[in-house]
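Enquirer: Below is the sequence, then the predicted model.
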Amino acid sequence: MPDPADMHDLESFAQVVAGELPGRWTSAYHRHAEYADQFPLAEEVWDMDLVSGAVAEYVLGHDAVLTRDDGARLYLTGRPGHAEEYLVGAMAPPGFEPDAFRGVREPDGIAVPDNPFLAAHEIASDLLPRYDQAVAQVRYNAAYPQPPASAPAPEPERVVMTWFGDGMLAAKPDSPEAATALHKAGFVYDPREQAFVLSGDDTALQARAVRAAGAQLAAHGIGVILRHPPSRPALETTAVPPPQPAKPSTRTR
């Protein structure tokens, strides 16, 4: 049931506001007997902030819709918990496909004081310009629809083979096909590196293995990138900490 503590005189307030807004506006007042009655109109509110939050969270016993002669509509209701404030939100223009609203920012509603003359001024100077701009963008989108964006082509898979200072070559595949190709070419998986490695003890053998791996990877549409990393120790060695700068000697005066 509507909150009996809601003392907003919404009907009179909406009528005065309609007479004070620029242009020709009419007011239609609605009282709701049940919670569900507020949604047929409230669901058309073009708002993602104050007004939509109040609609979703509170039982609103009544609302009013102001309609301009060009079809623009405003939704009014009392602000729950604020006896001296009202909520005003724009209502989405009817007759447009959902794609027309894509990319258009909602003209979020505002809270206005219970003085209808001040409220009309705030609506006219804040909400209505944003509402009219948003509607103009919706109409433009409807008149000039954008073609559906095509999905970007997936990046081709590549295996990065990295040479290290000790002559070892390491490769990290991203797919089972790439891992199988590396294994068949002679690469051995090293769990410490989490990569397939190829020893540099025999450079001729290593070169043949790289060529074989490249051919098998290419057959699967997988490219190969060869690169040298920044200086790093071999797998078997322990990293040597960098030298610490010498401390300046203490001098006495």
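Expert: Arrived safely, thanks for sending. Just so it is clear, the structure is predicted and the values come from calculations on it, not from any experiment.
Enquirer: hey, let's count contacts and neighbours off CA atoms from now on
Expert: Fine.
Enquirer: Tell me where the stretch 51-200 of the chain has strands.
Expert: Using DSSP state E, counting those that start in this stretch, the strands of the stretch 51-200 of the chain run over residues 62-68, 73-78, 85-90, 110-113, 158-163, 169-172, 188-190, 195-198.
Enquirer: Mind listing what's buried along the longest one?
Expert: Of the residues in strand 62-68, those buried under the neighbour-count criterion (16 or more other Cα atoms under 10 Å) are 62-68.
Enquirer: what about versus this one:
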Amino acid sequence: MPDPADMHDLESFAPVLAGELPGRWTSAYHRHAEYADQFPLAEEVWDMNLVSGAVAAYVLGHDAVLTRDDGARLYITGRPGHPEEYLVGAMAPSGFEPDAFRGVREPDGIAVPDDPFRAAHEIASDLLPRYDQAVAQVRYNAAYPQPPASAPVPEPERVVMTWFGDGMLAAKPDSSQAATVLHEAGFVYDPREQAFVLSGDDTALQARAVRAAGAQLAAHGIGVILRHPPSRPALETTAVPPPQPAKPSTRTR
């Protein structure tokens, strides 16, 4: 049942307010016989502040919905504990998927005085612009949905082959598939080097093995990088000053 202490004359206030708002609005008043009756409409309130807080915390004996000719709706109820104020909140537009509301800030409702003329001015200058902007964003999101986030592209696998001064070639694979290809091409795993090595005793055989391994690795989408080991820095030497020419000796008498 309505709270007998609620002195808000919402049934008279709502239609007068509808006539003062810009545009064409109609008013529908609802009296709640039970506490649960306040939720079917209140659940559509697009608010995370005053209005939703009042719905969650208080028994609201009645409400009103103002509907504009383009479908916009405003929810109105008396503000608990404030007999000279009403709460006005925007109602979410219907017919849109939840994804359309993602990233759209709720046009939180406001408290207005019980003077419908002043209330209409505050609604028109504050709540309605934010409401219309939020609805426009929802419609845009629905018309141009964001594509699903794609998974990051993994880095392509590569096998690094390093030539050494003695002609040996060492390869370090990152997967068992690459290791199998190297083994089948003639590379032998060396635990000390922690790499698959290929002797340089027969350069022709070595070249064929490298080409075969490269072709098979490429077929599996695995790249090959050939590197030479960094050259050793030259030994540090101390500069020797050039010899000074000998001074001619002079005799003294």
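Expert: Received it, and whenever you're ready, just let me know what you need. Fair warning: this is a prediction, and the values are worked out from it, not measured in the lab.
Enquirer: After superposition, what's the TM-score here?
Expert: Remark: TM-score between the superposed chains equals 0.62 [sequence alignment, normalised by the length of structure 1]; 253 aligned residues with a Cα RMSD of 11.0 Å.
Enquirer: Generate JSON lines for the buried residues of strand 62-68 of structure 1, with distance to Ala142 of structure 1 as supplementary columns.
Expert: Below are the buried residues of strand 62-68 of structure 1 laid out as JSON lines (distance: Cα to Cα, whole Å):
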{"residue": "His62", "distance to Ala142 of structure 1": "33"}
{"residue": "Asp63", "distance to Ala142 of structure 1": "30"}
{"residue": "Ala64", "distance to Ala142 of structure 1": "29"}
{"residue": "Val65", "distance to Ala142 of structure 1": "25"}
{"residue": "Leu66", "distance to Ala142 of structure 1": "25"}
{"residue": "Thr67", "distance to Ala142 of structure 1": "22"}
{"residue": "Arg68", "distance to Ala142 of structure 1": "22"}
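Enquirer: Of those, which is the nearest to Arg24 of structure 1?
Expert: Arg68 (5.6 Å; Cα to Cα).
Enquirer: returning to what we had before: Leu128 of structure 1: which of the strands of the stretch 51-200 of structure 1 is closest?
Expert: strand 85-90 (8.0 Å).
Enquirer: Residues in contact with stretch 166-175 of structure 1: which ones?
Expert: Contacts with stretch 166-175 of structure 1, where a contact means Cα atoms under 8 Å, 6 or more residues apart in numbering, come from 157-164, 179, 194-201, 234.
Enquirer: residue boundaries of the helices in structure 1?
Expert: For structure 1, the helices defined by DSSP state H cover 10-20, 39-42, 50-57, 116-122, 128-143, 176-184, 203-219.
Enquirer: Point to the residue nearest the middle of structure 2.
Expert: Nearest residue to the geometric centre of structure 2 (Cα atoms, centre = their mean): Ala149, 8.5 Å.
Enquirer: What's the match for it in structure 1?
Expert: By sequence alignment, Ala149 of structure 2 lines up with Ala149 in structure 1.
Enquirer: Any chance of CSV for the strands of the stretch 51-200 of structure 1, columns distance to Ser52 of structure 1?
Expert: As requested, the strands of the stretch 51-200 of structure 1 are arranged in CSV below (distance: least, Cα to Cα, whole Å):
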stretch, distance to Ser52 of structure 1
strand 62-68, 13
strand 73-78, 11
strand 85-90, 9
strand 110-113, 11
strand 158-163, 48
strand 169-172, 50
strand 188-190, 57
strand 195-198, 53
